[in-house]
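Enquirer: Okay, sequence plus prediction incoming.
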Amino acid sequence: MMIMEKSRTWLLGLLPLTHSRFSHSTFLLLTLRCAHFVVEEPMVIGHECAGIIEEVGSEVKALVPGDRVAIEPGISCWRCDHCKQGRYNLCPDMKFFATPPVHGSLANQIVHPADLCFKLPDNVSLEEGAMCEPLSVGVHACRRAEIGPETKVLIMGAGPIGLVTMLAARAFGAPRIVIVDVDDHRLSVAKSLGADDIVKVSTNSQDVPGEVEQIHKAMGADVDVTFDCAGFNKTMTTALSATKPGGKVCLVGMGHSEMTVPLTPAAAREVDVIGIFRYKNTWPLCLEFLRSGKIDVKPLITHRYGFSQKEVEEAFETSAAGGNAIKVMFNL
């Protein structure tokens, strides 16, 4: 076990709240829900973090005080069938930062298992280390979808997860990536980060046929794999319609808990639908991508704040307002 050094922990990944009350690092969230996880009492949030080790337990051999580490935020049981088979992200007894009822890492110090703390390469900053968490989602999605040098990729949604999925797909060798969104600014960011083409769409489901034509024109070839990083009826409908026969659609976002989508036509074209939940065994690869320069996450960090009461409130307001905010970073 280890404790992270006070004032040197980096944390990011704010929830889009519009009304919050703050008391030090405890936040009152009234009606926050993600799938079947529901906040029912005040809790500390935060799950994207890195820091410097202050103390280690007697059995810790690979790390020492002073080491800079990126932190994987989920502690699985290692006893259930999922864990024994290596799919520990599906562990039913997972204790995951900021997932009710487990408190998160938005604090001056945390205690965490040593085998979930990954030493940062010398040329990787604490900020980049904290970004390993969202990047892991994209890496896990690319592994599930078997992205490679011959895979042409469509991404629905140019939010933070869509962008890290795009960066991961490129690192896995995808030769052409088209990204779709409703927002001009997000699309411009995606283009600046390396998207081969962008397509602006609407929220109107009646527009799907025409938008699929635009997507095919932008891709200039068949869509092998589509990542739906939004998870709405319309985005999934577009994904299923745009993907080639025999292709794959990977559902990453969870915008809707239930969807009505054209599965029968997709099944008739043998389009495989796969899902992901968090990630597994991704931190070493994420750190290697960052060390080697194959992925640069620094442009995704758009705002930085300290950890005073005033700065915390301002950070949450910035995140809630949207605008040009992608990732909002706390420096503790």
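Expert: Right, received. Where do you want to start? Because the structure is a prediction, the values reported are computed rather than measured.
Enquirer: When you work out contacts or count neighbours from here on, use the C-alpha atoms and nothing else.
Expert: Noted.
Enquirer: The residue positioned nearest the centre of the chain and residue 260: what is the separation?
Expert: By CA atoms, centre = their mean, the chain has its centre lying nearest to residue 134, at 3.1 Å. Shown here: residue 134 relative to residue 260, a distance of 28 Å by CA to CA, to the nearest Å.
Enquirer: With residue 167 instead?
Expert: 30 Å.
Enquirer: Comparison target, given below:
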Amino acid sequence: MGSLTFKRAFAEPVAIGVQSCRRGAVTGNDSVLVLGAGPIGLAILEVARARGAMVYVTDVDPKRLLTAAHLGAQTLDAGPGLLENVMKLTNGEGMPVVMEATGNAKVMESTTDLVAAGGRVVIVGIVPAGTSISFPGLDLTRKEMSIVGSRASVDCFSESLELLASGAIRYPEIASRFEPEQAVAVFDRLVEPNHGLHKVVFTRESK
């Protein structure tokens, strides 16, 4: 599989990153906080950086944070001190853009504390059906924040492919490559906590 052909396998997750950044109106003047350094969080990181934004990423998994740092993010610990650290970084204002990519309801609810007044919150993570999310009503008016969801990637694939072809996206570099014959063992591993794999791609190429 050629290099460009291999990169095309990442068009879909990168397109989700494109849509998320469109929904958050991310520009080169923004600082963006990405909550979660899984496959989608990393795609958002890459697209936001390609737009010129300063990107901060947080996650509970130190290995994921190392990957985010490799891709150019400033990393923050996801522990109880996250809000305090964000406020120190932003002179008490909060982040202009907060992208939630964990699918954790409590993390989603924390976005209103982390975002700046007049800022944008983009919810990308998916919670189980029937799960409710609560936001403090006063903050919605007091901070004049915008909260939007992001799921689809309509009309995003052309931009995704252009970013991949240009080399602006390094996401494919961290892929976990396997031969097709290894599929059963790989899927068994993927259901384990802390499996240590990144975006899995089955290819006839050697690792």
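Expert: Nice, I can see it. Keep in mind the model is a prediction, meaning the values are calculated, not measured.
Enquirer: And the TM-score between these chains?
Expert: Once superposed, chain against chain, the TM-score is 0.88 (TM-score structural alignment, normalised by the length of structure 2); 200 aligned residues with a CA RMSD of 2.0 Å.
Enquirer: which SS state does the residue located most distally from the centre of structure 2 fall under?
Expert: Within structure 2, residue 181 marks the point farthest from the mean C-alpha position, 30.0 Å out by CA atoms, centre = their mean. Per DSSP: H, G, I helix; E, B strand; the rest coil, the secondary structure class of residue 181 of structure 2 is helix.
Enquirer: just residue 291 of structure 1 next, same as before
Expert: What three-state DSSP gives for residue 291 of structure 1 is helix.
Enquirer: which residues sit in contact with the aligned partner of residue 162 of structure 2 in structure 1?
Expert: Mapped onto structure 1 by TM-score structural alignment, residue 162 of structure 2 lines up with residue 288. By CA atoms under 8 Å, 6 or more residues apart in numbering, the contact set of residue 288 of structure 1 is empty.
Enquirer: gap between residue 288 of structure 1 and residue 231 of structure 1?
Expert: From residue 288 of structure 1 to residue 231 of structure 1 the distance is 29 Å (CA to CA).
Enquirer: Equivalent analysis for residue 81 of structure 1, please.
Expert: Taking CA to CA, one finds residue 81 of structure 1 at 28 Å from residue 231 of structure 1.
Enquirer: now residue 220 of structure 1
Expert: 25 Å.
Enquirer: The two: which has the busier surroundings?
Expert: residue 231 (21 against 12; other CA atoms under 10 Å).
Enquirer: residues touching the more buried one, list them.
Expert: 251-256.
Enquirer: among those, which recur in structure 2?
Expert: When you map the contacts of residue 231 of structure 1 onto structure 2 and apply both residues aligned by TM-score structural alignment, their matches' CA atoms under 8 Å, the shared contacts are 252-255.
Enquirer: Please pick the buried ones from these.
Expert: Among these, those buried by neighbour count (16 or more other CA atoms under 10 Å) are 252-253.
Enquirer: mind putting the kept ones among the contacts of residue 231 of structure 1 in CSV, distance to residue 278 of structure 1 and secondary structure included?
Expert: Formatted as CSV, these follow (distance: CA to CA, whole Å; DSSP: H, G, I helix; E, B strand; the rest coil):
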residue, distance to residue 278 of structure 1, secondary structure
252, 9, coil
253, 11, coil
254, 12, coil
255, 15, coil
